[in-house]
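In: Sharing a model prediction with you, sequence too.
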Amino acid sequence: MNNQTTLIIGAAGNNGVATIDAIINKKQTKDTIRAAVRSADKAAELKRKFPAIETVIIDLNKPETLTAAYQGVTKVFMIPGNVEEREQHAKNAIDAAVQAGSVEQFVFYSVFGAEYESILFGRQFRAGEKYLEQSGLNWTHLRTIFFQDNFFGWADGVKQGGLYFGIREGSLAPLNVADIGEIAANILTTVGHTNKAYNITGPELLTGDAMAQVFADVTGKEVAYISPSQEQTLDSLLSTGWPQWQAEGMLELFEVFATNQAAVISPDGETLLGRPLTTLKEFISQNKAAFV
């Protein structure tokens, strides 16, 4: 699958950057990477980081801006943004891929459990999945779970001795963003992924208490686990600038974790990665300065 042109939509986000980095580090691939972003500033920032890539500016609310971005594209990796209109953005991107006529593979970034459509985030991403499945394109769904990297947002509490994470006695297997990027790169640069849905979790099921203990072990100081009420969590998210819809969606996700509806470890990640997934302890050790 050499000499392909891969369009990455949502390239400036953490998952997009991790994917670009992983593809570039694959010495055997000669793929052209075209990074689709929303602004000239983001394009320039990516170009400084990855001089070999192409950049293109698109607006997923304006389908007419996608035509030039798709010219000559053979593979697409779409990472929907943190916006309420995720479903429409996905439809616009998929329609543009169909119209281009050159796209051989469309990889859609989604969320673990999307097929159940039981919470807002699941319904948003599953709508995109279903539209892609019905498009006639060769599709691959990459369904991921809560990121280890999200805990940067909890760093202030950890520094003060508390992991405030509202999942009560539930457990989940948090996933490393760099691992996701490498998994996506492997899917985009190898064959055998047509019309498959991959469920990607981290390597270990952890309760809130267990996660707090990992933070304590790595930082060398006491970190207590505190599970705030839903009202407290909502207030906290809103106070830090989260939109109402997204904050309420996160509450739904936390309830999934609290009731152990996502308390599973999928083998797909390690199989696609070809090595063990990053543990929470490894992640915190690599980023210890952020938590002390």
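Out: The structure has been received and is ready for your questions. Numbers count the residues shown, from 1 in each chain.

In: From here on, just use CA atoms for contacts and neighbour counts.
Out: Noted.

In: so who does residue 264 touch?
Out: Applying C-alpha atoms under 8 Å, 6 or more residues apart in numbering, we find residue 264 in contact with 172, 173, 201, 205.

In: residue ranges for the helices of the stretch 1-150 of the chain, please.
Out: 14-24, 40-49, 86-100, 120-133 (DSSP state H, counting those that start in this stretch).

In: I'd like to check the angle between the first one and helix 40-49, please.
Out: An angle of 30 degrees separates the directions of helix 14-24 and helix 40-49 when computed by axes from the mean of the first three to the mean of the last three C-alpha atoms, to 10 degrees.

In: what does the last one give?
Out: For the pair helix 120-133 and helix 40-49, the angle between their directions (the same axes, to 10 degrees) equals 80 degrees.

In: Name the residues of helix 120-133 that are buried.
Out: By 16 or more other C-alpha atoms under 10 Å, the buried positions in helix 120-133 come out as 120, 121, 122, 123, 124, 125, 126, 127, 128, 129, 132, 133.

In: Isn't residue 167 up against residue 254?
Out: Yes: between residue 167 and residue 254 there is a contact under C-alpha atoms under 8 Å: 5.5 Å.

In: Which one's more surrounded, the two?
Out: Neighbour totals were compared for residue 167 and residue 254, and residue 167 leads with 24 against 21 (other C-alpha atoms under 10 Å).

In: Check it against this one:
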Amino acid sequence: MEATMLVTGITGNVGEHVAEHLIARGCSVRGAVTNTGKAAHRWGSKAELVRFDYLDESTFDDALQGISGLFLIRPPSLADPNPMLPLIVRAKERGVKHIVFLSLLGIERNPLPPHYRIEKYVRNSGIPFTFLRPSFFMQNLNTIHRTDIRDRGDIFIPAGKAPVSFIDARDVGEAAALAMLSPELHANRSYTLTGAEALTYEEAAAIFTRVLGRIVTYSNPSAGQFRREMVRRGMPREHVNVMITLYFTTKLGLAKRVTPELEHLLGRKPATLEQYVQDYADYWR
């Protein structure tokens, strides 16, 4: 029987591209989603869709049935990683042979974000793993921060003046798919993934200004200002706190590192921030 890959977060920034690359390479894909009807509009017959919820263990067995590889992602709404442990335990019991986990840049030295404990859960399970530790996703700028850029011409992020090695989620999705398709090459390895250059948010704002043809600034709010504004907009406080923790590590300069690992995995140069802004320009218009 043909092996099937389970992709959690198949409707998200990275999971979507993981699935696309797996399918393009002839792999059978099952997407774990909270709403199969909604996801069907995107995937049609290209991927099998199954209802899945980290907080409902009764959904695990259907998702894991016949699965060879698992692309694992922490939903942004899940600030507490403990509900992910039962899935990892069940994956071991059901014979999953490889887990590719979307982790976080520098997490091996930072126990505060939930990704640290999730890596530990996966490692302790005994399932061969690949940890992808990417830098700040460019696509956060057209999702979480889209409204500020589009309506106010402002990158509203409390990250200070340190450089960031921005990375395109499309590249990360391709790297994850390649790791899943060749587990023998990537088992029990961790990759620090970055773009090809590190830019400050001031430099990023200048790129937006040039490509969009209108002024975009970087206001660099304090953590307190950011927290109050995000909570006022209705974002769960726990989610906001995770974001502030991540942006604080950026402020400390921990996101400026540039590595060649993504280029080695892809066999080409990573996408630039300028190319990303050009490709996604309609999001801010």
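Out: Structure received. This structure is a prediction, so every number in the text was calculated from the model and none was measured.

In: related to what we said a few turns ago, between the helices of the stretch 1-150 of structure 1, which one is nearest to residue 142 of structure 1?
Out: Nearest of the helices of the stretch 1-150 of structure 1 to residue 142 of structure 1, taken as C-alpha to C-alpha: helix 120-133 at 9.9 Å.

In: Counterpart of residue 81 of structure 2 over in structure 1?
Out: Under the alignment by TM-score structural alignment, residue 81 of structure 2 pairs with residue 87 in structure 1.

In: Might you report the residue contacts of its match?
Out: 124, 125, 127, 128.

In: Show the end-to-end separation of stretch 72-90 of structure 1, please.
Out: 20 Å (C-alpha to C-alpha, to the nearest Å).

In: what's near enough to touch the aligned partner of residue 192 of structure 2 in structure 1?
Out: Aligned by TM-score structural alignment, residue 192 of structure 2 pairs with residue 199 of structure 1. Going by C-alpha under 8 Å, 6+ apart, residue 199 of structure 1 touches 112, 142, 143, 144, 266, 268, 269.

In: May I have the secondary structure class of the fifth one?
Out: Using DSSP: H, G, I helix; E, B strand; the rest coil, the three-state assignment for residue 266 of structure 1 comes out as coil.

In: State the distance from the aligned partner of it in structure 2 to residue 51 of structure 2.
Out: In structure 2, the residue matched to residue 266 of structure 1 (TM-score structural alignment) is residue 259. According to C-alpha to C-alpha, residue 259 of structure 2 and residue 51 of structure 2 sit 37 Å apart.

In: How about residue 94 of structure 2?
Out: 18 Å.

In: what about the helices in the stretch 101-250 of structure 2?
Out: 115-125, 146-152, 169-181, 183-186, 201-212, 223-232, 237-251.

In: Return the most buried member of those helices.
Out: With neighbours taken as mean count of other C-alpha atoms under 10 Å, the helices of the stretch 101-250 of structure 2 reach their highest mean count in helix 169-181, at a mean of 24.

In: Stretch 34-49 of structure 2: end-to-end distance?
Out: Start-to-end span of stretch 34-49 of structure 2 (C-alpha to C-alpha) is 10 Å.

In: do the same with stretch 212-228 of structure 2
Out: Using C-alpha to C-alpha, one end of stretch 212-228 of structure 2 lies 29 Å from the other.

In: State the span of structure 1 onto which it is aligned.
Out: Taken onto structure 1 by TM-score structural alignment, stretch 212-228 of structure 2 occupies residues 219-235 there.

In: need the contact list for residue 12 of structure 1.
Out: Contacts of residue 12 of structure 1 by C-alpha under 8 Å, 6+ apart are 35, 37, 42, 43, 46.

In: How about residue 2 of structure 2: what's its closest non-neighbour residue?
Out: residue 28 (7.6 Å; C-alpha to C-alpha, 6 or more residues apart in numbering).

In: contacting residues around the aligned partner of residue 161 of structure 2 in structure 1?
Out: Under the alignment by TM-score structural alignment, residue 161 of structure 2 pairs with residue 169 in structure 1. Contacts for residue 169 of structure 1 (C-alpha under 8 Å, 6+ apart) come out as 207, 208, 258, 259.

In: let's see it at 7 Å
Out: Contact analysis of residue 169 of structure 1 by C-alpha atoms under 7 Å, 6 or more residues apart in numbering lists 207, 208, 258.

In: From residue 254 of structure 1, how far off is it?
Out: 11 Å.

In: And stretch 88-104 of structure 1, how far out from the chain middle?
Out: Put simply, stretch 88-104 of structure 1 sits 20 Å off its chain's centre (C-alpha atoms, centre = their mean, to the nearest Å).

In: actually stretch 182-197 of structure 2, not the one I wrote
Out: 14 Å.

In: how far does stretch 50-57 of structure 2 stretch from start to finish?
Out: 13 Å.

In: Which stretch of structure 1 lines up against that stretch?
Out: Using TM-score structural alignment, stretch 50-57 of structure 2 pairs with 56-63 in structure 1.
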